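J.: Got a predicted model here, sequence first, then my questions.
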Amino acid sequence: MRQQCRGQRVTETRSYSHREILKILSGLVLALLTSMISTSVVGTALPAIVGDLGGQDQLSWVASAPLLTMTVSTPLWGKLSDLFGRKLMFQLALVVFVLASMAAGLSQNMAELISARAVQGLGVGGLSALTQVILGDIIEPRERGRYAGYTGAAFGVSTITGPLIGGFIVDADSLGWRWCFYVCVPLAAVAFVVIQKALKLPRVRRDARIDWLGAFAITGGASALMIVLTLGGKQFAWNSPWTYGLGALSAALLALSIVAERRAREPILPPRLFTNRTFVFSALASLFVGVTLFGALTFLPQYLQIVKGMSPTMSGLTTVPMVVALFLASVGSGRIVTGTGRWKVFPLAGLLLVAVAMLLLSGLNSNSGRLVVGLDVAVLGLGLGLCLQILILAAQNGAKREDMAATTAGVSFFRSLGGAMGVAAFGAILTSRLNAEMAGMLRAAGAEAPVDGTRLGSPEAIRRLPEPFHGFVLESFARAMETVFMVGVPIALLGFLSVLALKELPLRSAAAPAKARPLAEGDPANVS
């Protein structure tokens, strides 16, 4: 079919066979897997990095910089792909990611490493958003479930297994922390070649008008908010001029973005998206999923390493049941959605399982066995696997075709924002409860803490504390983790209510387009 739209030349659209889709999917999943691993693999390498490069006071930026740039750049990649094409922007994101990874591995000081990590996050933001956009272009929603499950599994598995891979690399005498960045390069290169050969999208020439004011306002506002969420309570107190100043700046820039997007010819996030009930509630549910996902995965390894005394590698192996459950749930639910056309039951069940899992995790203590921990994290993985991709699928299905990129990038943005909120909120709760519990135990024992004894240091530093302070820290940390995970229960239930508010629209298919907006000659639906 020949399609024509304003500002574009006539292009040919095409359908893809199952075999062609699998080839494209392999490249997309490989790129997504390697890029997401890069954001989590560095966690276990941080002590080694500080030992080599120094800069203990800048440590938090090594982990925060890519999360910041990944989140704020997501909507921009979606709009750029509208203007210059999906394939070109995906490959550009992949090149940015590879070059930044190599630069991170070659860093000679902490400033170079943080800068490279920030650029690396830009590439990851593009890859995570455009993977879903490309799938939305080449596969109708009714058929997308059977394929989208693999991308959901890749996202979850890479997030969980990153610390395990990082622990193995750091522990290997022949490798070292720099290989945490180098290991992704050859896999990303293979993904680039696969995408180049397999993905054949129509060439598009548009009158490219970038909404610079909207881009500045959205990224600036989101950046200020992300800085508060990632550094609040660490680099500066929550009740401080930095918090209030950055909060006011974020609010002002986000208000400016509303004005800019209403006036822009090519808005980054079209205001009409926020009048779409499906988008709004899918984004809200994704935000709550992000809070529980990143919050739990950030602090669960600390419980395993501090309270249970596990090595980084062993703590990663303990989360294998979560990886397996997430993969099976993601792939299995996707196939059922394709077969039945019904999707709403899966995120509903998934968020209930996430709430149950957080309740189970809140009951962990220093005496909990590995079998109990494994079963608890398996329930969490099962719940997350039922949510991650189905929510994006629901948002895409309820969007107009020309809003596919903005919708997908928007939902991904809110999930990443939820992740930052989860890490910040759970971290603040953990620190507050830990200090309170520790102070209470010291008062009861009539003892004084050693220097920095009430601060949460590395697992090695905690193990070196003398008794009874070592026991106090372990017990205080276990009780603090109970509160952290318990807070995750109502957050997951808020996600459940958001999904409950969604209307289960019939999934579009190639044979039966959405009734609300049938395709007609001249519709830009299939133009990438």
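T.: In hand now; what should we look at?
J.: from here on, contacts and neighbour counts on C-alpha atoms
T.: Fine.
J.: burial count for the residue nearest to residue 329 when sequence neighbours are not counted?
T.: The shortest distance from residue 329 to any non-neighbouring residue, by CA to CA, 6 or more residues apart in numbering, is to residue 385 (4.8 Å). By the criterion of other CA atoms under 10 Å, residue 385 has 35 neighbours.
J.: next, the one to line up against it:
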Amino acid sequence: MTETQRKIAFLVCLVTIVLAVLDMQIVSAATVPIVRDLDPDHGIDKIPWLVSAFSVASAAVLPLYGKLCDVLGAKRVFLGAVGTFLLGSALCGAARSIGQLVAARAAQGVGAGGLMSVTMVVIAQLRGPGERDSKGAGMGGIVSGGGMALGPWIGGLLSDHASRRWIFYINLPLSLAVLILAACVLKLPRHTADRSIDFLGAGLAAAFSTALLLVTEWGGKEYAWSSPQIVFLALASAAALGLFLWRQVTAAEPILPLSMFRVRELRWGFAIQGLVGAALVGALYYVMVYLQVARGVASSSAGLYLVFMAVGMTAAGVVTGKLAERGRPERAFAISGSAVTAVAFLLLATTGSDTSL
């Protein structure tokens, strides 16, 4: 690739990350108007399904994307992920019921699982031999913060002043532009290795996640916690997890090699990332629903309350990127960031119906 092609390719990757971040933020602010439009009586109760369908589908295919990059090459997998996300966005916009929207969000999640992960693979292959990863980490913080600031505001404006369908249709021109530019400028190594892909392992991971989701969604609401349905789902979830772990030990090419957990940094890194990711996604939707349902704040105005979080993420991305370039240990950022996050969530947990906005 020429230097110009590399710069365009990096720009394409940056737009793809923006696409991934914006989608979650736009939908978070507009979720309440969307479900009220599709189901005025019980829509609010079904918000967790919209969030979980997207997240479970994304998590289930994530390990497959890494293996597919090894077998097919990052470019083809990247184009496939963006194309799937584009199709899922179109289906979400066309949905006419909560059930259709949940299914479409799951399809969108299959593509979204590759937007961020495969993009990181592409960036790694584009990076020159002497370049440090800290630049990418700093840029990731800036992009995430910017997307968090703009996404909810855009989603709120679209839901208040336009059709809810445009919340999803807005992804289409960006995805098309990424597809065309990536197809034209990306020139990455083509992998032709004859390696097996652990589809059974991915299926067991999806079964575990889905059964666990049904337990947490139906338990105490649709069915009593001690009911046969919930007990069966809990046992099915535990069995799927056990079979998944067995498969990762016995498969020739496991999607999640358990040997990785012997590496101390990876083991703790996975734990921190999982906890912070779950808390962050939960907090975003909680704050949006709290402001719109409990406090009566309009969707477009509710999105502006996340600007403060976005400013913090952007500033942290810039500062930590610069400090890492100067040789400061990344471990210090992980520890201090986790501590600040814990305090912030403790304060957030004290909000009530009379908390000062």
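T.: Great, that's in hand. These numbers come from a predicted model, not from an experiment.
J.: So after superposing, what's the score?
T.: Once superposed, the chains reach a TM-score of 0.87 (TM-score structural alignment, normalised by the length of structure 2), with 353 aligned residues with a CA RMSD of 2.8 Å.
J.: Provide the aligned range in structure 2 for the helix ranked longest in structure 1.
T.: The longest helix of structure 1 (DSSP state H) is helix 404-445. With TM-score structural alignment applied, helix 404-445 of structure 1 matches no range in structure 2.
J.: immediately after that helix, which helix or strand?
T.: helix 459-463 (DSSP states H and E).
J.: could you say what helices and strands the next helix or strand after that next one packs with?
T.: Using DSSP H and E, the helix or strand that follows helix 459-463 of structure 1 towards the C-terminus is helix 469-500. Packing partners of helix 469-500 of structure 1 (3 or more CA pairs under 8 Å, 6 or more residues apart in numbering; DSSP states H and E): helix 277-302, helix 345-361, helix 404-445, helix 459-463.
J.: now with 6 Å?
T.: Where contact means 3 or more CA pairs under 6 Å, 6 or more residues apart in numbering; DSSP states H and E, helix 469-500 of structure 1 is packed against helix 277-302, helix 345-361, helix 404-445.
J.: could you give the angle of that helix to helix 345-361?
T.: Helix 469-500 of structure 1 and helix 345-361 are oriented at 160 degrees to each other (axes from the mean of the first three to the mean of the last three CA atoms, to 10 degrees).
J.: In helix 469-500 of structure 1, which residues are buried?
T.: For helix 469-500 of structure 1, the neighbour count (16 or more other CA atoms under 10 Å) marks 469-470, 472-489, 491-500 as buried.
J.: Over to stretch 123-134 of structure 2?
T.: Neighbour-count burial for stretch 123-134 of structure 2, with 16+ other CA under 10 Å as criterion, is recorded at 123, 126, 134.
J.: next one: stretch 345-352 of structure 2
T.: Result for stretch 345-352 of structure 2 [16+ other CA under 10 Å]: no buried residues.
J.: gap between that stretch and the chain center?
T.: On the basis of CA atoms, centre = their mean, to the nearest Å, stretch 345-352 of structure 2 sits 24 Å off its chain's mean C-alpha point.
J.: Do me a favour and get the end-to-end distance for that stretch?
T.: 14 Å (CA to CA, to the nearest Å).
J.: Is there a neighbour count for residue 445 of structure 1? I'd like the number.
T.: Using other CA under 10 Å, residue 445 of structure 1 is surrounded by 11 other residues.
J.: possible to save the helices and strands packed on helix 469-500 of structure 1 as JSON lines with distance to residue 216 of structure 1?
T.: Output for these, formatted as JSON lines (distance: least, CA to CA, whole Å):
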{"stretch": "helix 277-302", "distance to residue 216 of structure 1": "22"}
{"stretch": "helix 345-361", "distance to residue 216 of structure 1": "34"}
{"stretch": "helix 404-445", "distance to residue 216 of structure 1": "16"}
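J.: rewinding a little: in strands, which of the buried residues of stretch 123-134 of structure 2 appear?
T.: In this view, the buried residues of stretch 123-134 of structure 2 have no member that belongs to strands under DSSP state E.
J.: What residue in structure 1 is paired with residue 203 of structure 2?
T.: Aligned partner of residue 203 of structure 2 by TM-score structural alignment: residue 216.
J.: ok, that match to residue 280 of structure 1 distance?
T.: Distance, residue 216 of structure 1 to residue 280 of structure 1, by CA to CA: 23 Å.
J.: for residue 362 of structure 1, same thing?
T.: Distance from residue 362 of structure 1 to residue 280 of structure 1, counting by CA to CA: 30 Å.
J.: cool, residue 245 of structure 1 as well?
T.: Distance, residue 245 of structure 1 to residue 280 of structure 1, using CA to CA: 28 Å.
J.: Who has more neighbours out of the two?
T.: Remark: of residue 245 of structure 1 and residue 280, residue 280 carries more neighbours, 19 against 13, as counted by other CA under 10 Å.
J.: What lines up with that one in structure 2?
T.: Per TM-score structural alignment, residue 280 of structure 1 is aligned with residue 267.
J.: Off-centre distance for stretch 160-178 of structure 2?
T.: From the chain centre to the centre of stretch 160-178 of structure 2 is a distance of 18 Å (CA atoms, centre = their mean).
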